[in-house]
Every structure is written in C-alpha cells, then in structure tokens.
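Enquirer: no FASTA, just this:
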C-alpha cells in the first residue's frame, strides 16, 4: 500500500463521508421505512408544570426565552427520534470517547433524558446527572440517575466535584457561547477525564446542486438566519475541534458523518439513516421556526406554517439530494 492510499483510507474512516453519495434512481416502495418509524413509540412524557404557551406550542418557563424550541410532547417525540438517528449513525454506541469505569457523569442539555437513561443503564456504577432548562424527563429512571433544572450557559458550581465524563449532543441553535461552555467543561472535568460533544453543521448542502433555489434551502436561510441574528450558533459541528483545543484539551479526535435527508441514497444504510433524518426533520420544521421567526423577524404564524410546509415537501422530493454533516468531537483533560 502506498503512503497516499493509506492516508486516503484513514481519512475515509475518520470522516465517514463518501466522495459522492450515489442516488437510488430505481423505483422503490418506501413503505417499509414508514412502518419502521411508526413502530418507534418510546416517547417520554413531560412533567405537568407551568410553561409558556405561544402559537399553539409549549415552551420552557425557567429562564424564559433563552431556548427557542418547544418542549411539548410533539417536540419530545422528535428528540427521541433524533436519539435513534444518532444511535444508527454511531452503530448503537452512546459515545465514542475511550472512557473507562466512569464514576461521575453529566449530560448537558439532556432534553427528554433518553441518552442519560441509556447511559445510566449501561453504567450502573456511575453517578449520572442530566441537566436541562425543562423538567420534561420521566420520574421512573435508573437509581443512579438524577435530573436537574439548570442553565448550562450560567456559571457552574461543579469544579469542587468534577466529572469523569461530560457529554453534550444537539446543542445547535440553543447555545450562544460554545467557547465559554467548553471551557467550563474543561474546568469541571477530572485530569484524564473526557468531554464529548456531538453536533451538526445545521446548513444542508447537495453534492449535485439539487438543493439550490428550493423551499428547503429558503427555510434554513430564514430560520437559521434568525437564530444567528439573535446570537445563537447554528453550525457548531465544524468549529468544535478548535474550541476543544483552545480550551486546553489534548488527544482531540473528530469523527464526521454525512447524513442524507430522505430515502434518495442508493446505499441501504444511508437510506435508513435518511429515513430517520427525514422523520425527525419533518416533525420539527414548524417548532424550530415559530419562536425564532415570530419573535425576532415579525413573521406571522401562518407564514411560518407555509415555509415549513415547503420544507416538508422538499424533504420528500427524491430529486433533491440534501446532506447534513454531523460531528462527534471528544478530548481529554491532561493528566497533569
């Protein structure tokens, strides 16, 4: 094997992105994928507390307005679908960092708590904390798991009781200062401990130009533009490596995955990934756009619904070959 071919092999393994995702041009009945999605029923129910209600959706009340996506049952179901999507991409792994015998673990922005529940089940010896703005997690959980209502962008108080492993996933459009957050992780992780962030470059692209001038492209331009104008980070994935290194982490490792939107890929695995991606995306188009566009851009609810409908239709169009990049980045605090 030549030096060049060896390098190409390493790059392909690390990035998980083919040079070109081949389109499946043959007719295929996609009902099997719909059946698979409909069978996924593990949704976690919200606590009955006071919340903000707006445009027919429910939002968190603690630190009102700091998180712009809903926290109602429809959104919680979408978050659980996203959990399954991530497991599918990572070959059923909850994390990629080489942690060993973790004793104290925290999941930042835990959402429905599904990742923390799975981790606590897999590591009964660990004390696991799930932290979120919304108390939407279930009460029947593993005995080694507890949930806290807190704002992870506020100052932490964990330095005196540091963690062996800190995990965060899907924080795009919910964090304004990732650099500060990752530095807080560094201060709150034990020497030798690991921090892992899994996140997106929120803007899709196409390898063949089929996304250009579509309703889907307009949707992300408008919605993520509103988030960014409000100070939120919409594409943290490709920036995580530099943020980790700037914070002082060593042994920083990056895995990058190509995630198609829809059933258009020919490859069976990518078709399945794309099915789950489309399901969670369609469930979230309105919820992701409503608060950002109505609060900051003076859109009406009806205008948002039309924009989301256009994005949903394009998601089902097999002639539009959208791809997202998903990043898993982990690093270690030096032993010394």
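Expert: Noted; the coordinates are in hand. Note that the structure is predicted; figures quoted are calculated from it, not measured.
Enquirer: for the rest of this, base every contact and every neighbour count on C-alpha atoms.
Expert: Will do.
Enquirer: okay, strands next: where are they in the stretch 1-150 of the chain?
Expert: Using DSSP state E, counting those that start in this stretch, the strands of the stretch 1-150 of the chain run over residues 52-54, 57-59, 104-108, 127-132, 145-149.
Enquirer: reformat these as TSV; add distance to residue 28.
Expert: Putting these into TSV (distance: least, C-alpha to C-alpha, whole Å) gives the following:
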stretch	distance to residue 28
strand 52-54	41
strand 57-59	36
strand 104-108	40
strand 127-132	41
strand 145-149	44
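Enquirer: distance to residue 80 and mean neighbour count for those strands - can I get that in JSON lines?
Expert: Below are those laid out as JSON lines (distance: least, C-alpha to C-alpha, whole Å; neighbours: other C-alpha atoms under 10 Å):
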{"stretch": "strand 52-54", "distance to residue 80": "22", "mean neighbour count": "13"}
{"stretch": "strand 57-59", "distance to residue 80": "17", "mean neighbour count": "19"}
{"stretch": "strand 104-108", "distance to residue 80": "15", "mean neighbour count": "22"}
{"stretch": "strand 127-132", "distance to residue 80": "15", "mean neighbour count": "22"}
{"stretch": "strand 145-149", "distance to residue 80": "17", "mean neighbour count": "18"}
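Enquirer: for comparison:
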C-alpha cells in the first residue's frame, strides 16, 4: 500500500466577520440564551475536593472532575462536535466494523450513538471513571481502564479506534497512538479528534484580557505538569511516526461566543461558550491550579469569573483550532 497523506481545510475561517448589527449592546445577554435554550468498588470511592468530585482509580492522573456538572458539560461538547462534523460521529472511511474501541469515553455518548448506528459492531468504551449510563444498547460495554498504561488488546484487535477531546488529559500522545497502531487490525482505522487549547484572535482583541490570562495560567500549568494541551496540530506527525498510512487531516476553526456574522459560526460559538460558562472554566482550573500551583479555590473562582466576563464582551473575538486526523494500519505488514 502506498503511503498517502491528504489535508483538507473544512470550515477553516480567515478574517471572521464580526456581527455589528447591535446598538448600545456590549454583552451577549439574552442572545446567548436564545442559542442555548435547547441544551437541556474502590473505583467508586471518588475523590472530593473544592466542592467537585474526581476519579479515584489512578487518582490524580486526570485533573478534571467527573461529577454531574462536568458530565453535562461533556455532553454539550458531544453536541458541539456533531455540529462541527455535520452530524457525523467520525470521518474515517470505515465499513461495517465488527469491533470498535472508544478511548476515554467520558459519559459514553459517542459509543452509544455509534453502537446504535452500527448494530453489528461490538463497541467498547474505556475511561478512568465509571460514569456511563447502565441502560445502553446491547452491543456496548464500558470498562474502567487507563489508556496511558500498557494495553492488552493486541490479541483481539479492533477494526476502528476512536478518541476525542483528550487535550490536557494525556502526557504521552505518541505512546497512546502507537498502542492504537498495535491494537488495530491490518487495514483498520484510527481517528483522533482534538483541540489546541490555547485561543487566538485575528484582530489582537485578546491582548491583555482576563480571558487570555485564564488560558495562559491554566494550560501553562497543565504543560508544566507534563500534560499535552495542543495535540490537535501535532496529531498528523504522531500518526506518521506510529506507522499509519493514508493519513487524512481535517482542520476547523471554532469561535467562542456569538460575535461572528456567519450564522453557523455564531451557533458553534454559542455552544462553546455555553459549556465553558456552565462549569467549564472552574472545572478546567481547580485541580491543576490548587494541586500544582498552590492557588486557593477563591483565587481560581476569581480567575474564572474574569475569563467569563471578558468572554461576554463583543469586542473580544476568540478562536480555537480543532483537528480531526485519521489513518490506516497498513495491510500485509507484521504486527
């Protein structure tokens, strides 16, 4: 099989036009609500800290909560990703897969939706926290596992492995992707969908803002703690290094807030802002800043409040990069 790498730009925006059709209105107010009205054993011995709940299995390896507020936020991100991909769960050219893995499945929505869409497939979702629902399709099962530990799937490999939104939760992406290579069948596909966690703007409107300070403080601390926070733009290189072929890259730019003039971008921005305002700012900051930087809970709340307030200003136009990369394990090559 000849190695082939393709790169498509889909929904990548340059010079996003600001919607200025407002008079004497400097914040989003009711408009944001109009876009988000539709949002509706020892392993269980969870860690409780600063009013939030965290996983206990491999305690401390993942720094975001696993409580109901966080689960609701993850479900909102599931919907956001579906909107970005035009209601598709995946982009890889898979056909009638029989055995599928969803890495770090979270609340399990992707695995459940995939199982409904592919009833012939056995779908396994793994996560550090057993927070998934118990009433699921018969072809789904969930495992408590640490994907950064050594795997034991090589003897029973998968047709397709999926991972999404692992930024700031993985220290060694390259190792994980190599384990995916070893655990997928020859000819099988692996797909990662992930962010660059640092925002940017095309008009320098983020300069000297509490919004930008939040991301520098929080994700700078994640980096100091050894976590990868900008995986999206590095996935293609990791896939090549692991040995995948027919690598395909899709790049997206997602706004934060309803400032874009384009209707679709405005809706995407509303969802991204809604999940952050719901609990995302505090969820992302509390553990890493209090455990690694010795911040107090109150200091984290102040930082989050500043980011939330600046994020509502129409004069600030944040953007985030989001990438989807998939590749195929070569056929006729030894494992």
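Expert: Nice, thanks for sending it over. Computed from a predicted structure; not experimentally measured.
Enquirer: just to revisit the earlier point, closest to residue 87 of the first structure out of the strands of the stretch 1-150 of the first structure?
Expert: Residue 87 of the first structure lies closest to strand 104-108 among these, at 16.0 Å (C-alpha to C-alpha).
Enquirer: how close does that closest one sit to the second structure?
Expert: For strand 104-108 of the first structure, the mean deviation from the second structure after alignment is 0.3 Å (mean C-alpha distance after the TM-score superposition for the first structure).
Enquirer: who does that strand touch, helix- and strand-wise?
Expert: strand 127-132, strand 163-169 (3 or more C-alpha pairs under 8 Å, 6 or more residues apart in numbering; DSSP states H and E).
Enquirer: those strands: which one's closest to residue 91 of the first structure?
Expert: Comparing these by their distance to residue 91 of the first structure (C-alpha to C-alpha), the top pick is strand 163-169, with 16.2 Å.
Enquirer: what span of the second structure is the closest one aligned with?
Expert: Here strand 163-169 of the first structure aligns to the second structure at residues 158-164, judged by TM-score structural alignment.
Enquirer: how close does the matching stretch sit to the first structure?
Expert: Mean deviation of stretch 158-164 of the second structure from its aligned counterpart in the first structure after superposition (mean C-alpha distance after the TM-score superposition for the first structure): 0.3 Å.
Enquirer: just the helices in the stretch 51-200 of the first structure please.
Expert: 73-89, 114-122, 178-187 (DSSP state H, counting those that start in this stretch).
Enquirer: nearest the geometric middle of the second structure, what residue?
Expert: residue 165 (1.8 Å; C-alpha atoms, centre = their mean).
Enquirer: so who does the nearest residue to that residue once chain neighbours are set aside touch?
Expert: In space, and not counting its chain neighbours, residue 165 of the second structure is closest to residue 194: 4.8 Å by C-alpha to C-alpha, 6 or more residues apart in numbering. Counting by C-alpha atoms under 8 Å, 6 or more residues apart in numbering, residue 194 of the second structure touches 164, 165, 166, 167, 231, 232, 322, 323, 324.
Enquirer: rerun that using 10 Å as the cut-off
Expert: When contacts are counted by C-alpha atoms under 10 Å, 6 or more residues apart in numbering, residue 194 of the second structure touches 81, 163-167, 229-235, 321-325.
Enquirer: are any of those buried, and which?
Expert: 81, 163-167, 229-233, 235, 321-325 (16 or more other C-alpha atoms under 10 Å).
Enquirer: gap between residue 206 of the second structure and residue 200 of the second structure?
Expert: Per C-alpha to C-alpha, to the nearest Å, residue 206 of the second structure is found 7 Å from residue 200 of the second structure.
Enquirer: which of these two has more neighbours?
Expert: residue 206 (21 against 17; other C-alpha atoms under 10 Å).
Enquirer: state the distance from the more buried one to residue 226 of the second structure.
Expert: 26 Å.
Enquirer: re earlier: quick one, which of the strands of the stretch 1-150 of the first structure is nearest to residue 280 of the first structure?
Expert: Among these, strand 57-59 comes nearest to residue 280 of the first structure, with 17.0 Å by C-alpha to C-alpha.
Enquirer: what range in the second structure matches that closest one?
Expert: Aligning strand 57-59 of the first structure against the second structure (TM-score structural alignment) gives residues 52-54.
Enquirer: contact partners of that stretch?
Expert: With C-alpha under 10 Å, 6+ apart as the test, stretch 52-54 of the second structure has contacts from 45-48, 60, 62-70, 128-129, 282-283, 286-287.
Enquirer: can you rerun that using 8 Å?
Expert: The contact list for stretch 52-54 of the second structure, computed with C-alpha under 8 Å, 6+ apart, reads 46, 47, 48, 63, 64, 65, 66, 67.
Enquirer: in the helix ranked longest in the first structure, what's buried?
Expert: In the first structure, taking DSSP state H as the definition, the longest helix is helix 268-296. For helix 268-296 of the first structure, the neighbour count (16+ other C-alpha under 10 Å) marks 270-294 as buried.
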